[in-house]
Every structure is written in C-alpha cells, then in structure tokens.
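1. The amino acid sequence is not available; the structure is as follows:
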C-alpha cells in the first residue's frame, strides 16, 4: 500500500465519494452473501447494536445526505435510534439496497458541502470495518479502501485542527502527517500499520497490535468521541 506524504491543507472534493464507492464494491457483495442470522450478531464497537442496526444507521445517514435532510438533532444518539427503529420492519435486503444506493449517491453531495460532511464518509468506512469484524472477516479495517481512508483521515484531522501527528506506517512508502501543526505542541509520533492507526483515531480496540505512540495518549486521537 502507498499513501500520500504530508497530506494536508488542500481539500480534494471527490475523495469521500471515491472512498464510499470502493467500500460499496467490497461490502455490499459480502453482505448479500451472508446468512440471515449473521445480521443479528452483536457489534462490539457499537454496544447494544447488531450488524443490522449498524447497517440501518449507515444507510439512513447516507440517505439523509442524498436527500439533504438535516433537521435539528440529526445524527444525535436519539436520531440514530429513530432511524434504526424506522427500518425495523424492513427486510435485510431492503436495508442493503438502501445502503448501496446511499454509498453511490452521497459522494457528489459530500463533495459540494465544502468539507462539512467529509467525516461522515470516513465514519461510514469505519462502520463497515465494525461490521466486518463482527462477521469475523479478516482485515476488518484494511482492504482496498484503506489508502483512501488514511488520506481522508489526514484531511479531516487537519480541518478539525486536531493534534499534529507524524505516522510512519509499516505498510506505506511515505510518512503521513495528520492534524494541524500550530506551534502549541510538537507533533506526536506513530509507528505501526495503517489499520491500527485507523482504530486509534476511531476509538476502536487495537487488539494487542504492535505499535508505538509517543507525544500523545491514545485517547487523544479519537475523532468520533465514541
């Protein structure tokens, strides 16, 4: 895998859509081939939610983006639970169909939003990893989408003014710079692989993966607050 060096500053509007399209092509066929009972499996990263709940949450969020429905309180825990409840009577196939449609149609809307929705595309990719992990699929937060996810993670953390970090990735040719250098603190340093870095920024367990982190606590990296 090769990731860009020093990605920051200039936003690439089409990147979130490309990440969603790559993930759609990997995740949807996987889901369509699973047994019904697999959708009732618990998702460790989202306590209280099943695989189906996570998929319903993701498909609802993308549908809101496509339809430009952002009422007060959208994406709050209460709103997310309502979206899942509204889809409780749907078939698994219908949920997957909505997810596929959303992953196809949301890219242009996110691109036009000027960066405000970029983190949503990244969150969708992380949730796809949550689902793969619940299903026992190896490389849950890896795969073809990882280079795009790391690129988008660098841009999102820069836009957030997140703490600066230099990542020397085992599976990349060049270092990746995340967050925004402000002079208030020196950049933290990460040495390890890409999937573990994603887990840290998403607040997911690293499952004993070997990595080194200096200049910041792991909890400081979490950008989703989950």
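-> Yep, it's here. Just so it is clear, the model here is predicted, and its values are computed rather than measured.
2. For the rest of this, base every contact and every neighbour count on C-alpha atoms.
-> OK.
3. buried ones in the longest helix along the chain?
-> Looking across the chain with DSSP state H, the single longest helix is helix 92-112. For helix 92-112, the neighbour count (16 or more other CA atoms under 10 Å) marks 92, 95-96, 98-111 as buried.
4. Which residue comes closest to residue 95 once chain neighbours are left out?
-> residue 56 (6.0 Å; CA to CA, 6 or more residues apart in numbering).
5. what's in contact with the longest helix of the chain?
-> Helix 92-112 is contacted from outside by 13-18, 20-21, 24, 28, 31-32, 36, 39, 52, 55-56, 58-60, 62-63, 65-66, 87, 116-118, using CA atoms under 8 Å, 6 or more residues apart in numbering.
6. How about the contacts made by residue 11?
-> Taking CA under 8 Å, 6+ apart as the contact definition, residue 11 lies against 115, 155.
7. do residue 21 as well
-> Per CA under 8 Å, 6+ apart, neighbours of residue 21: 103, 104.
8. hmm, 10 Å instead?
-> Contact analysis of residue 21 by CA atoms under 10 Å, 6 or more residues apart in numbering lists 15, 27, 100, 102, 103, 104, 105, 106, 107, 145.
9. Ok, residue 18 next?
-> By CA under 10 Å, 6+ apart, the contact set of residue 18 is 24, 103, 104, 107, 108, 121, 145, 148, 149.
10. And it, how far from residue 121?
-> According to CA to CA, to the nearest Å, residue 18 and residue 121 sit 10 Å apart.
11. any shared contact partners between the two?
-> Shared contacts of residue 18 and residue 121, defined by CA under 10 Å, 6+ apart, comprise 103, 107, 149.
12. The last one reaches residue 198, doesn't it?
-> Which is residue 149. Yes. Using CA atoms under 10 Å, residue 149 is in contact with residue 198, at 8.2 Å.
13. how many neighbours does residue 37 have?
-> Summarising burial for residue 37: neighbours were counted as other CA atoms under 10 Å, giving 9.
14. Next: residue 78.
-> When neighbours are counted by other CA under 10 Å, residue 78 registers 10.
15. Show me what counts as buried in the host helix or strand of it.
-> In the assignment (DSSP states H and E), residue 78 maps to helix 77-86. For helix 77-86, burial by neighbour count (16+ other CA under 10 Å) applies to 79, 80, 83, 84.
16. same question, stretch 205-222
-> 213, 216, 221, 222.
17. ok, second structure coming up, stack it against the first:
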C-alpha cells in the first residue's frame, strides 16, 4: 500500500467515520454515556468530549505546543462538562466535518495523527457499546493508508504486515531490508499500534515485540 502522504486523506477518514459514528451516538440513551471504555478512567462521555474538543482545537487552530498532553485533555473535557451529551455530540460532528482542510494544510502533516487517533477512539466507543467490528467499518482502508504514511514519516519500527483479505502487504515504518513481520487481521493490527486490548485475537508477529509497534495510546 502506498505510504506517500495524501493531504486529503485525514479529512476523508474523519468524514467517513462521522457518517458511521454520529448516528450511533445520537441514538444512545443518556445512561450509556456513563459506560466505561478501554481508555483508563474515561467513560463514553469522556471519549466523545475529548474527540470533540481536540478536533475543534484543530478547526480553530488552537493547538499550541503541549495542547494534546494528558493534562490538557482532562482540562478540555472539564471545559465542556456543562454541555448536554447531545451538545457534545454536536461539537464532535462539527469537528469531524471541518477539521480536514486544516489538517491537510498543516506543515509536514504534523496533524495527521489527530485524524487517525480520533478514528481509533471511535473504535473505542463502538467496543464499549458492544458494537461489532469496533475497529473496522468503512473508514478502515483510509485508516490503513494513513497509518502507513504516518509511520513512514515518523520512521517507526519497520514492519511488513500481511493482512487477511488484502492482496498487497502494508509496509509500515522506516525503510529496512529486514522488517519485522505481522500476519493477521487488519483490525488486530490497529489494536496493536494503538495499544488496545488484544483478548480474543490471533496473529503472528516476528522480529518485534507488541510494545515496539505502538504508535500512540
């Protein structure tokens, strides 16, 4: 798969995920926003609030150094504590709609990881809510392309990923004549690179450890 940066790809991923995720969140009863997710200490409400505030910071170009630290994330969540659940969903929908052009124009793709991280968090939400194929959906092909581009730019652990149902391997990370190899489902690879629970998955990994593959948490 091509790892050259496509500046329109992050926005495409976000808009595609918006069309899947927002209707799900709109239909939730209020009590489901208190369900715990795999993100330590965060409920569904917290993850939605984090994603909404992060994306709207991008839209408003308020992303100074250190703005996406754990401490800053908690402050952002607290800032929208007075909003209703559906108002926070409104904010998330705006962010997923409008962030793409700003990410596209960012120098050296420095905001591309925001789009991929938001897509992973959408999977966190679906998993917490008991939805099937949490880290899959219509956005998965775009997420894999963005992952290839992002890891190449960051020169992360070289990895040749042979994905079930894909003819061509996915090449991640720095150039290497002897990359580590992964064989398994694309959704399990997403769990690996995001440090998400692997219970119930099957895969083969040689030449690297699970920790070596984590791009972000």
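-> Structure's in. What do you need? Keep in mind that what you see is a predicted model, and the values were worked out from it rather than measured.
18. TM-score for the pair, please.
-> TM-score of the superposed chains, computed with TM-score structural alignment, normalised by the length of structure 2, equals 0.97; 216 aligned residues with a CA RMSD of 1.0 Å.
19. Of residue 149 and residue 198 of structure 1, which one has the most company?
-> A direct count of neighbours by other CA under 10 Å for residue 149 of structure 1 and residue 198 places residue 149 higher, at 28 against 22.
20. Please name the residues that touch the more buried one.
-> Applying CA under 10 Å, 6+ apart to residue 149 of structure 1 gives the contacts 3, 15-16, 18-20, 23, 121-123, 125-126, 141-142, 155, 194-195, 198.
21. hmm, what's the outermost residue in structure 2?
-> Relative to the C-alpha centroid of structure 2, counting by CA atoms, centre = their mean, residue 177 is the outermost residue, at 28.6 Å.
22. and the gap between it and residue 155 of structure 2?
-> In terms of CA to CA, residue 177 of structure 2 sits 14 Å off from residue 155 of structure 2.
23. Next: residue 184 of structure 2.
-> Residue 184 of structure 2 sits 22 Å away from residue 155 of structure 2, taking CA to CA as the criterion.
24. Am I right that residue 68 of structure 2 sits in a strand?
-> No. When DSSP: H, G, I helix; E, B strand; the rest coil is applied, residue 68 of structure 2 is found to be coil, with no strand at that position.
25. and the aligned partner of residue 210 of structure 1 in structure 2, how far is that from residue 164 of structure 2?
-> Aligned counterpart of residue 210 of structure 1 in structure 2: residue 202 (TM-score structural alignment). According to CA to CA, residue 202 of structure 2 and residue 164 of structure 2 sit 11 Å apart.
26. Overlap of the contact sets of the two?
-> 183, 184, 185.
27. now, which of these sits nearest residue 131 of structure 2?
-> Nearest to residue 131 of structure 2 among those, counting by CA to CA, is residue 185 at 17.8 Å.
28. which residue in structure 1 lines up with that closest one?
-> Under the alignment by TM-score structural alignment, residue 185 of structure 2 pairs with residue 193 in structure 1.
29. check contacts around its match.
-> For residue 193 of structure 1, the contact set (CA under 10 Å, 6+ apart) comprises 142, 167, 168, 169, 170, 171, 172, 209, 210, 211.
30. returning to that earlier point: just confirm the residue nearest to residue 95 of structure 1 contacts residue 87, I think it does.
-> Yes. Applying CA under 10 Å, one finds residue 56 of structure 1 in contact with residue 87, separated by 6.7 Å.
31. More neighbours: the two, which one.
-> Remark: of residue 56 of structure 1 and residue 87, residue 56 carries more neighbours, 27 against 18, as counted by other CA under 10 Å.
32. And that one, how far from residue 138 of structure 1?
-> Distance of residue 56 of structure 1 to residue 138 of structure 1, given as CA to CA: 23 Å.
33. again, but for residue 214 of structure 1
-> Using CA to CA, residue 214 of structure 1 is found at 28 Å from residue 138 of structure 1.
34. now residue 35 of structure 1
-> Counting by CA to CA, the gap from residue 35 of structure 1 to residue 138 of structure 1 is 18 Å.
35. ok now do residue 38 of structure 1, which residues does it touch?
-> So residue 38 of structure 1 contacts 31, 50, 51, 52, 134, 135 (CA under 10 Å, 6+ apart).
36. What of residue 77 of structure 2?
-> 45, 46, 47, 48, 49, 50, 51, 52, 53, 54, 88.
37. Do I have it right that the first one meets residue 36?
-> Yes. In terms of CA under 10 Å, residue 45 of structure 2 counts as a neighbour of residue 36; the distance is 9.0 Å.
38. between these two, who's got more neighbours?
-> A count of neighbours by other CA under 10 Å puts residue 45 above the other of residue 45 of structure 2 and residue 36, at 25 against 19.
39. what residue of structure 1 takes the place of that one?
-> When structure 1 is aligned by TM-score structural alignment, the residue opposite residue 45 of structure 2 is residue 52.
40. Give the helix, strand or coil label for its match.
-> helix.
41. Please report how far it lies from residue 95 of structure 1.
-> From residue 52 of structure 1 to residue 95 of structure 1 the distance is 8 Å (CA to CA).
42. Put together a markdown table for the shared contacts of residue 202 and residue 164 of structure 2, with secondary structure and distance to residue 195 of structure 2 on each row.
-> As requested, those are exported to a markdown table (DSSP: H, G, I helix; E, B strand; the rest coil; distance: CA to CA, whole Å):
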| residue | secondary structure | distance to residue 195 of structure 2 |
| --- | --- | --- |
| 183 | strand | 17 |
| 184 | strand | 16 |
| 185 | coil | 15 |
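43. equivalent range in structure 2 for the helix holding residue 78 of structure 1?
-> Helix 77-86 of structure 1 covers residues 70-79 of structure 2 once aligned (TM-score structural alignment).
44. How about whichever residue in structure 1 pairs up with residue 110 of structure 2, nearest residue that isn't a chain neighbour?
-> Applying TM-score structural alignment, one finds that residue 110 of structure 2 aligns to residue 116 in structure 1. Leaving aside its chain neighbours, residue 116 of structure 1 sits nearest to residue 110 (7.7 Å; criterion: CA to CA, 6+ apart).
45. If anything else comes up later, I'll come back, but that's it for now.
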